[in-house]
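Student: quick one, structure for this:
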Amino acid sequence: MSGLSTHVLDTANGVPGAGITIKLYRVEADQLHLLVSTVTNSDGRTDALLLTSDELRIGQYQLQFDTADYFRSRGAPVPETAFLDDIVIRFGINNTEEHYHVPLLVSPFSYSTYRGS
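Tutor: Down below sits the predicted model:
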């Protein structure tokens, strides 16, 4: 089954990234078009796919994760001007028959991502 999903792991605390606001945009001609705004659940995942197989289109997308507010809410010493505030991951979808999973592993000072399954 195709679609788009994500999840967030808080690598600084070894827990799922619960309560993180995520926005998904479609990028067209350098313009951002908001498709979805959601918040991660207690497992660091979204309750539904960000895009279903019917909604998935070939093109460029951008995920934005509001991580500074998340770490502040956990008591991390994140200054007003955070080193990592909103983490933006821009990626392409080139096959609507495949599933795309874009996880975020994050701490207040680093992050990584990959194409998952």
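Student: use CA for all of it now, contacts and neighbours both
Tutor: Fine.
Student: all strands of the protein, in order?
Tutor: 3-5, 8-10, 15-16, 21-28, 31-39, 59-66, 86-93, 99-101, 104-107, 110-113 (DSSP state E).
Student: for comparison, sequence B:
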Amino acid sequence: MAASARDPITCHVLDTTTGRPAVNITVKLSCVTVSTIEFICETNSDGRITNWRNEQGTTRYTATGEPSERHGSFVKLHGGVTATLQHMITEYAAAEATAACPAGSSLWKLEFDTGSYYGAANTFFPKVDLIFLVKEGEHFHVPLLLGPYSFTTYRGS
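Tutor: The predicted structure follows:
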């Protein structure tokens, strides 16, 4: 099976203590407007995430209350993860500008499980949450430079 095109939001984690990619960090991605739809992945051998997974499902019930099926209906309805991300970026873009969000943009959140990477007792930041603006039609790459007692980020290319 061919690798799918990269998703519209990607990230990269570098461990500044070793100067190497941070491998196997679990990262969650969500749109702040619709935080119930969550995407997840682990950083690869290069510390990158280029494609997300959606492991959520909704349980549908029969008229008698028995569970009938379980599937990620929202993601399935929109044609998979990449298409769903693109749909959400368009659908949840602010129609009018606010103090926190320009018109045509949406707020997204990346949650990095850094405690599992360093060990919760070995880091000051067991979780790093980054909230950022996404505009329709653009690609967003968010690098995280990570140490056990510090982190920094920027808009990548």
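Student: now the TM-score, please.
Tutor: Overlay of the two chains. TM-score (TM-score structural alignment, normalised by the length of the first structure): 0.80; 108 aligned residues with a CA RMSD of 2.4 Å.
Student: what's the most buried one of the strands of the first structure?
Tutor: Counting by mean count of other CA atoms under 10 Å, strand 8-10 has the highest mean neighbour count of the strands of the first structure, with a mean of 22.
Student: so it aligns onto which residues of the second structure?
Tutor: Mapping strand 8-10 of the first structure onto the second structure (TM-score structural alignment) gives residues 13-15.
Student: before we move on, the earlier item: out of the strands of the first structure, nearest to residue 48 of the first structure?
Tutor: Relative to residue 48 of the first structure, the nearest member of the strands of the first structure by CA to CA is strand 3-5, separated by 8.0 Å.
Student: for stretch 41-51 of the second structure, which outside residues touch it?
Tutor: With contacts defined as CA atoms under 8 Å, 6 or more residues apart in numbering, stretch 41-51 of the second structure is touched by 4-7, 9-14, 21-28, 52-53, 82.
Student: please name the spatially closest residue to the aligned partner of residue 111 of the second structure in the first structure (chain neighbours excluded).
Tutor: Matched by TM-score structural alignment, residue 111 of the second structure corresponds to residue 64 in the first structure. Leaving aside its sequence neighbours, residue 64 of the first structure sits nearest to residue 88 (CA to CA, 6 or more residues apart in numbering; 4.5 Å).
Student: I'd like the distance between the counterpart of the one you found in the second structure and residue 144 of the second structure.
Tutor: Here residue 88 of the first structure is matched to residue 129 in the second structure, going by TM-score structural alignment. Distance of residue 129 of the second structure to residue 144 of the second structure, computed by CA to CA, to the nearest Å: 11 Å.
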